[in-house]
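Trainee: A structural model of the following input is requested.
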Amino acid sequence: MEHTQKFDGSTTSDGNESADSDAGRLVGSDRVLAVLKELARYPEGVGLEEMTRVIGSPKPTVHRALSSLRRAGLADQNARGHYLLGDEFLRMAFAHHEARPEHVRIRPVLDELAARFGETAHYAVLDGHEIVYRAKVDPPTGAVRLTSTVGGRNPVHTTGVGKLLLSLQLPTSAAVEEWIGDEPLVARTPNSLCTAEELYRELEVTRERGYAVDDQENEVGVNCIALPVYAVSPTVPSGALSLSALTYRTPLDVLVDAVDEIRDVLGPLGRPHE
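Mentor: Sure, this is the predicted structure:
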């Protein structure tokens, strides 16, 4: 019978430590990964006491997880004794991100749109009920900028990119209801569309016009227009581009009026092809 070594020195049979004896408690590799993810929240570093409190495991156990990450170069310790993400982790993350084919191809488009409109351009993809930002370009000028980050997430139903991509996957009201499931959609602002009926109508309109809008549905004071991007497959969007703007600076109707101009900048990346 196989045994699996745990961080606290004990063993379990057949590798079922998480499912059987430690249900609800982080063990083994799950704990190491939880510590790694938590480190990302502290760019200035975090002490062992704070990490122990957040992770909810004994201090020696968390310390051993941190030591494992340090040996792999995925964590480091600064002069104050605080832990933070290691250079090797950052090297791998940035190298992987820069090598994504869609990121490389879409970046010049984002640069041009951000410079031309003086607003923020994003490229994002679907991940379940969330969208993930793969690239972001802020305008070259302007004191006020958006807080979105590469790797950051937002709900699908409150974002232009999310609704644009969802419209191509959920053609019927039944499909929308199934996608929503039993968990109610959360309203981020008073404008958020949170019922199956509202969302289906919005997706239907989005499919017909070929672009989506976010009318202050994810964040008050911010709107956007989103279009599909065909960076990998000639027929299926790899993600979506959004031009996100502060409403007082660039109202939504200005973005909508510029949709053809945005399509021109996208060029072949914005059209399905054989």
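Trainee: okay, CA-based contacts and neighbour counts for the rest of this
Mentor: Noted.
Trainee: Tally up the residues packed near Pro171, please.
Mentor: Other residues within reach of Pro171, judged by other CA atoms under 10 Å, total 14.
Trainee: how much space is there between it and Asp127?
Mentor: 18 Å (CA to CA, to the nearest Å).
Trainee: ditto for Lys59
Mentor: 34 Å.
Trainee: so what's Leu164 up against?
Mentor: By CA atoms under 8 Å, 6 or more residues apart in numbering, the contact set of Leu164 is 203, 206-207, 211-212, 226-228, 240.
Trainee: Compare the residues you listed and tell me which is most surrounded.
Mentor: Most surrounded of the contacts of Leu164: other CA under 10 Å gives Ala226, at 31 neighbours.
Trainee: what about Ser18, which SS state?
Mentor: Assigned by DSSP: H, G, I helix; E, B strand; the rest coil, the conformation of Ser18 is coil.
Trainee: again, but for Leu84
Mentor: When classified by three-state DSSP, Leu84 comes out as strand.
Trainee: show me the contacts for it.
Mentor: Applying CA under 8 Å, 6+ apart, the residues near Leu84 are 39-40, 42-46, 75-78.
Trainee: Let's compare: structure for the following, please.
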Amino acid sequence: MTRPGEVQSVARAIDVLELLADLGRPTALSEISEETGLPLPTIHRLIRTLVARGYARQLPSRRYTLGPRAVRIGEVAGRQLGAGTRPHLERLARELGESANLAMLDGDMAVYVAQASSTQSMRMFTEVGRRVHCHCTGVGKTILAQLPSEQVRAIIGSAGMPPATPSSLTTLDDLLAELALIRSRGYAIDDGEQELGVRCFAVAVPGSPTPAALSISGPETRVTADFGENAVPILRDAAAAVGEQMLGSAG
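Mentor: Next up is the predicted model:
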């Protein structure tokens, strides 16, 4: 659905590109039409334009995937979003010995824009560009805690609260209570809510033009409550440095 102030044709083309990205597999025109709610002739015109520009490609099966130009834009966007912040994440990962992640709000989801892996043999790895629900991740809950309740309700109304694990929050009331706790103590915990056996501590990135969060995550056997007590102040210092870097890049 086109929002006020948007150009309809551009919005529809973006909807098609996002659908191809979200599905992650070759997709028929009929499925694109069904998923977007757009008429088949409209989808055909949009896809024909996207293929001609290289943002989509047609396979011999007559199904469609993202094209090479989409790859280039994704790579450049990733470099720009993570520009200057990776050294801070690498330093954080070295100091705490676990994987560090930077995520930002992307519509009604959180997207990872930079990452530094732990050097340990058993470690957590999050792909840059991955989009995740906000209600069941440390970075996502930290991002939501920066927003007014009305916006949180709108995000959850759009994205829903599908449980990633049995530990995931599943009701809006529980989520709002959790966000109040995060605001009070200044950090979030993902205690096996996104992936069983994994614990994450996350803090807000102050001054970020878009709500953002910095996290440290690893196996729950290493990322304990004592680990968190030591890690959170270090996380806050790193988040402040990342925020300053973002503001400097924006200027």
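Trainee: Lys59 and Asp127 of the first structure: which is more packed in?
Mentor: Lys59 (16 against 12).
Trainee: Could you find the closest non-adjacent residue to the more buried one?
Mentor: Distances taken as CA to CA, 6 or more residues apart in numbering place Thr52 nearest to Lys59 of the first structure, at 5.6 Å, with adjacent residues excluded.
Trainee: who does the helix or strand hosting the one you found touch, helix- and strand-wise?
Mentor: Assigned by DSSP states H and E, Thr52 of the first structure falls within helix 48-55. Secondary-structure packing of helix 48-55 of the first structure (3 or more CA pairs under 8 Å, 6 or more residues apart in numbering; DSSP states H and E): helix 28-39, helix 59-71.
Trainee: got the buried residues for the shortest one?
Mentor: The neighbour-count check on helix 28-39 of the first structure (16 or more other CA atoms under 10 Å) flags 28, 31-32, 35-36, 38-39 as buried.
Trainee: on that earlier part again, ok, and the contacts of Leu164 of the first structure in the second structure?
Mentor: Counting by both residues aligned by TM-score structural alignment, their matches' CA atoms under 8 Å, the second structure reproduces these contacts from the contacts of Leu164 of the first structure: 203, 206, 211-212, 226-228, 240.
Trainee: and the residues you listed as CSV, adding secondary structure?
Mentor: Shown next, in CSV, are those (three-state DSSP):
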residue, secondary structure
Leu203, helix
Thr206, helix
Tyr211, coil
Ala212, strand
Ala226, strand
Leu227, strand
Pro228, strand
Ala240, strand
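Trainee: Out of those residues, which comes closest to Phe94 of the first structure?
Mentor: Ala240 (21.0 Å; CA to CA).
Trainee: how close does Ser242 of the first structure get to Thr11 of the first structure?
Mentor: For Ser242 of the first structure relative to Thr11 of the first structure (CA to CA), the value is 50 Å.
Trainee: Which one of these two is surrounded by more residues?
Mentor: Neighbours per residue (other CA under 10 Å) separate Ser242 of the first structure from Thr11, with Ser242 holding more: 30 against 14.
Trainee: aligned partner of that one in the second structure?
Mentor: In the second structure, Ser242 of the first structure lines up with Ser215, judged by TM-score structural alignment.
Trainee: How much space separates the aligned partner of Arg185 of the second structure in the first structure from Ser167 of the first structure?
Mentor: Matched by TM-score structural alignment, Arg185 of the second structure corresponds to Arg209 in the first structure. Using CA to CA, Arg209 of the first structure is found at 11 Å from Ser167 of the first structure.
Trainee: And these two? Which one has more around it.
Mentor: Neighbours per residue, other CA under 10 Å: of Arg209 of the first structure and Ser167, the larger number sits with Ser167, 25 against 8.
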